[in-house]
Each structure stands twice: as C-alpha cells, then as structure tokens.
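Chemist: need a structure here:
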Amino acid sequence: MTATLILIRHGRSLWNEQNRFTGWVDVPLTERGWREAETAGRQLAEYRFDVAYTSHLQRAICTLQVVLRENRSGRTPIFLPAEGTVPRESYQPVGNEFPVHLHVTALAERHYGDLQGLNKDQVLAEYGQEQFVKWRRGYDTPPPNGESLKDTVARALPYFDTAIRPRLLDDQTVLISAHGNSLRALTKELEDISDTDIVGLEIPTGVPIVYRLDRDGQALRIVDKRVLEHDA
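Modeler: Take a look at the predicted model:
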C-alpha cells in the first residue's frame, strides 16, 4: 500500500495581487483566489481524506474549507483547533468522520518582519537587487525582525515529523493547505532538495500537488508526483 500527501498553497490573496510582502498578515483571498480553491476542490473531489491540516491564516483556512466543500467522498470533516489556540475540543472524530487541524502555526507562511505590507518593487528600488534577492529568496538571510526560509524549515519540519509523518507511514491520505514557504520547507524534506536549489522552487497558488509515498522503514519514498495544473 501507499500513502497520499496532497499539498496546496492557498488561492491568490489580496496582497499577492498587490505585489506586497504578506507573511503573517491575515489578508483575504481575491475572487481569483476563491476560483482557484474551487477548481482545486473539484480536482480533489474523489479523494478520501483521512486528516487535513492548515495554518492560522484565513487565506489557507478558506482554501481548505472550499476544497472540503467540493469533496464527494461522503466523509465528514471535524474541525479541531491546534493545541494552545482556544480551549481544546474533547470530541474526537469517529466512524466516517476525519479530523481537520486548524491554526497550526508551524505551517504558517514565513514571517517577513519589517517587510510585511511593503510593495516588493519599492523594496527592490530602495535596497537594490542583491539585498532584495537575499531577503526574498535567500535560504538563510532573514529580513529585519523576520524569518529566513531556514527558520521556516526549522519550525515546519518538527511538526511534520511528529504529527504528519506517522499518518503517512500508516498509509493514510493527508491534505495540507498552507503557504508558499511552509510548503517549500516540506518539499525540501520530501524531495531532498539542497539549500541552494530550494531557492529556485516556486509553488503556484491554488494548485494541488499530489505525492504517492511508500514506506522505507521510518523514511518516506516518493512513488510519483503529480501537479494538477488548472486549465488556462
């Protein structure tokens, strides 16, 4: 048997549209973003999810909710808050239900610190190409008061290893709705991408990435990977 892991970056957000650094600012989806989520939901409609995860940011939560609304497997999602966010719900999914873990900050976008809210073109003009590229794409250079991709990897992977990996090792189907950089962190681990090469990886908004994974001891081996591109 094989496990299935589905990664989806949230649909296009307002600040994606405005070319601004977003990070942890909780901006909404655009109309295009809602449509991307709906298309992704139709593409994933027949999958039978065992568990789903998302961050605390509405663009990822809304994308996940739309995808689950389109699902036709007959299973019922039960939304559970991450530990420490609100009083814990004692009820646990049973039978034909499955857990959806909300507000998982380990899966949140990279925090862009003082750059959050700034237009990327203006930052480029003020600080120059070299500094801009280091902040935006460099692996281990954080912006002022923010995180680097290396920092994002350091918080995302422990959560993946403790909460998500055991599900995959148990041949489950896992859905993660998250963000460009937190998904780059997971992809780096799954595909064993180097610190240098991960800089060039771009994850499109609203496009499901489906991995089939085999178990190799406690390791996961990719059987195949499909990117479910949207029609133009």
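Chemist: please make it C-alpha for all contacts and neighbour counts, starting now.
Modeler: Noted.
Chemist: from the centre of the chain, point out the most distant residue.
Modeler: When each C-alpha in the chain is compared with the mean C-alpha position (C-alpha atoms, centre = their mean), Glu126 comes out farthest, at 30.4 Å.
Chemist: next, that residue: secondary structure please.
Modeler: The assignment at Glu126 comes out as helix when based on DSSP: H, G, I helix; E, B strand; the rest coil.
Chemist: separation between the residue nearest the centre of the chain and Asp224?
Modeler: In the chain, the centroid-proximal residue (C-alpha atoms, centre = their mean) is Ala178; its distance is 2.2 Å. Applying C-alpha to C-alpha, to the nearest Å, the value for Ala178 to Asp224 is 21 Å.
Chemist: number of residues surrounding Val104?
Modeler: Each residue near Val104 was counted by other C-alpha atoms under 10 Å, and the total is 20.
Chemist: pretty sure it sits against Ser55.
Modeler: Yes: with contact defined as C-alpha atoms under 8 Å, Val104 reaches Ser55; the gap is 4.4 Å.
Chemist: ok so, going back, who's in contact with the residue farthest from the centre of the chain?
Modeler: With C-alpha atoms under 8 Å, 6 or more residues apart in numbering as the criterion, no residue contacts Glu126.
Chemist: separation between it and Leu118?
Modeler: To Leu118, Glu126 is 11 Å away according to C-alpha to C-alpha.
Chemist: what's the separation between Lys188 and Ser182?
Modeler: Computed as C-alpha to C-alpha, the Lys188 to Ser182 distance reads 10 Å.
Chemist: the more surrounded of those two?
Modeler: The residue with the greater number of neighbours, taking Lys188 and Ser182 and applying other C-alpha under 10 Å, is Ser182; the counts read 24 against 18.
Chemist: residues in contact with that one?
Modeler: Listed by C-alpha under 8 Å, 6+ apart, the contact set of Ser182 reads Leu107, Ala108, Glu109, Arg110, Thr152, Val153, Ala156.
Chemist: would you do the same for the sequence below? I want to compare the two.
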Amino acid sequence: MAINLYIVRHGETYFNFLHRFQGWSDAPLTPKGIQHGLNAGTRLANIHFDGVYSSDLTRAVHTARYILKNNTANSPLEPNELPDFREQFFGSFEGIDSEAVTTTLSAYTTKTFDTYSDLITGYGMAETMNTIRLADPFTFAENDEQWWQRVSHGFDDIRNRHHDGDNVLIVSHGTTIRGIADKLNRHDLASNAVKNGALMQIELMSNSANISRFNDDTTVF
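Modeler: Just a heads-up that it's a prediction; the model follows:
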C-alpha cells in the first residue's frame, strides 16, 4: 500500500508577515498569501486528487481552496477539514513576536539562539516543542508527544480513507511539516524553514513513510 501525499504549507498570513508565532491563532492570508495558494494550484493543476484535506484553521482552508481553483484534473471542489493537521499549539506564545519568544526560550536551554530555526537546528524538533511547553507559564502549549499523537492519528485517518495509488492533497503548517520530516528521520530537512506554498511529497505506506520532495515551490507536476 502506498498513498501519494502532497503536503503544502498555507500561504503567507499577516502574522507571518509580522513575524509573530501563529499556532492555532487564525490570522488571514495576505494578498501575497493568496498568490502562494494560486501558484501551488498551478504547479499541481494536472494532478487528480482522490482526496483533498486541510487543517481546520482558516489560512489552511483558504489556501486549499485557492489550490483547487487552478486544478484541471477533476479533483474535489472543497477540502475536508482535519484538525489533526493543525499547527503546533504555542499556548501563551500565540501572537507574540518571534524574537521575543526565542529570547524567552533561550532561558530554558544551555545556549542562546538568534532565531527559532537556530533553536530547531541546535536541539531538534522534539526538544524545541518540549521547551515551548516548559516555558509556557500556563502549560497550554503542546509538547512533542501531544503534537505527534494527533498528527499520527491524522495519518492513520488518511490510510483508512484511501487506497494504494491514491493522490492526496493536505494543506498544513510550517512547524507541523518540519515536525513530520523529523519524525521520518529527516532531521536535515527539519532544520529548514518551510516556505509558504511549498510542497512536501510523501509516499505513505501501511507502517512507514518516505519523503521524496521537501520545501519545493518550483516543480510543475
């Protein structure tokens, strides 16, 4: 069994533009973000998708709709919303400037970091998620175990809905995409910030998965 997953990061939002932690907060797409969705749709226009899904956050739902607007291969007209593919929940850090969050997180590590990506490179995705949870004074934020429990449930859901050879589109989020890459033992890929509208392609088998493309915003399929 192999399901072909095309996982796309949503288009740019106003929180992305303002360099704020977003998580489960629901900032709308910018005009550039709308174009990210349309561009992804153009690159994927010739693929017939047997299923189309997005996280239930508005930026992902809208990006999926813009992708489907340019699809010419008789794919579904609307995405199904799957909360399992949401972004990590950042708890008390939602909406906070990313530099301020990074400064706070550095107090819980043995080294200081200039950017969130530097923290991921230095400690890995799992430890980064756990540090966010540790640093959240109200402990709202998800840790690695909580995040992966729901995302892996999402993959099982996709396996149950689809068959060998199906093409499936999922619109998700930057940290979630990086976290998935890390769980699939591609720590080298997880160190890279995911571009808005970029694609990760995965071959999803019954008990495993392989990444064939990551952070791809140029390939026309």
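Chemist: would you pull the TM-score for this pair?
Modeler: Their TM-score after superposition, calculated using TM-score structural alignment, normalised by the length of the second structure, is reported as 0.77; 201 aligned residues with a C-alpha RMSD of 2.9 Å.
Chemist: residue ranges of the strands in the second structure, please?
Modeler: Per DSSP state E, the second structure has strands spanning 3-9, 51-54, 80-81, 167-172, 199-204, 209-216. These are given in chain order.
Chemist: just put those in a markdown table and tack on distance to Arg186 of the second structure.
Modeler: What follows is the strands of the second structure, written out as a markdown table (distance: least, C-alpha to C-alpha, whole Å):
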| stretch | distance to Arg186 of the second structure |
| --- | --- |
| strand 3-9 | 16 |
| strand 51-54 | 23 |
| strand 80-81 | 27 |
| strand 167-172 | 18 |
| strand 199-204 | 12 |
| strand 209-216 | 8 |
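Chemist: between those strands, which gets nearest to Gly122 of the second structure?
Modeler: strand 209-216 (20.1 Å; C-alpha to C-alpha).
Chemist: ok, and what's touching that closest one?
Modeler: Taking C-alpha under 8 Å, 6+ apart as the criterion, the residues outside strand 209-216 of the second structure that touch it are Ala181, Leu184, Leu189, Val194, Lys195, Ala198, Leu199, Met200, Gln201, Ile202, Glu203, Leu204.
Chemist: surely the first one touches Leu189?
Modeler: Yes: counting by C-alpha under 8 Å, Ala181 of the second structure touches Leu189, with 6.5 Å between them.
Chemist: these two: who's more crowded?
Modeler: When neighbours are counted by other C-alpha under 10 Å, Ala181 comes out ahead of the other of Ala181 of the second structure and Leu189, with 23 against 20.
Chemist: how about that one, what's its match in the first structure?
Modeler: Using TM-score structural alignment as the criterion, the counterpart of Ala181 of the second structure in the first structure is Thr187.
Chemist: who are the contact partners of its match?
Modeler: For Thr187 of the first structure, the contacting residues are Ile193, by C-alpha under 8 Å, 6+ apart.
Chemist: distance of it from Ile203 of the first structure?
Modeler: Computed as C-alpha to C-alpha, the Thr187 of the first structure to Ile203 of the first structure distance reads 10 Å.
Chemist: list residues touching both of the two?
Modeler: With contacts taken as C-alpha under 8 Å, 6+ apart, Thr187 of the first structure and Ile203 have no neighbour in common.
Chemist: which helix in the second structure runs the most residues?
Modeler: Longest helix in the second structure by number of residues (criterion: DSSP state H): helix 144-161.
Chemist: that one - contacts with which helices or strands?
Modeler: Based on contacts counted as 3 or more C-alpha pairs under 8 Å, 6 or more residues apart in numbering; DSSP states H and E, the elements that helix 144-161 of the second structure packs against are helix 125-135.
Chemist: residues of stretch 108-127 of the first structure that come out buried?
Modeler: Residues of stretch 108-127 of the first structure classed as buried: Ala108, Glu109, Arg110, His111, Tyr112, Gly113, Leu115, Gln116, Gly117, Leu118, Lys120, Val123 (neighbour count, 16 or more other C-alpha atoms under 10 Å).
Chemist: what's the answer for stretch 4-19 of the first structure, then?
Modeler: By neighbour count on 16+ other C-alpha under 10 Å, the buried set for stretch 4-19 of the first structure is 4-16.
Chemist: how far is that stretch from where the chain is centred?
Modeler: Put simply, stretch 4-19 of the first structure sits 8 Å off its chain's centre (C-alpha atoms, centre = their mean, to the nearest Å).
Chemist: stretch 147-167 of the first structure now?
Modeler: 11 Å.
Chemist: ok, stretch 33-44 of the second structure next?
Modeler: Between the mean C-alpha position of stretch 33-44 of the second structure and that of its chain there is a distance of 16 Å (C-alpha atoms, centre = their mean).
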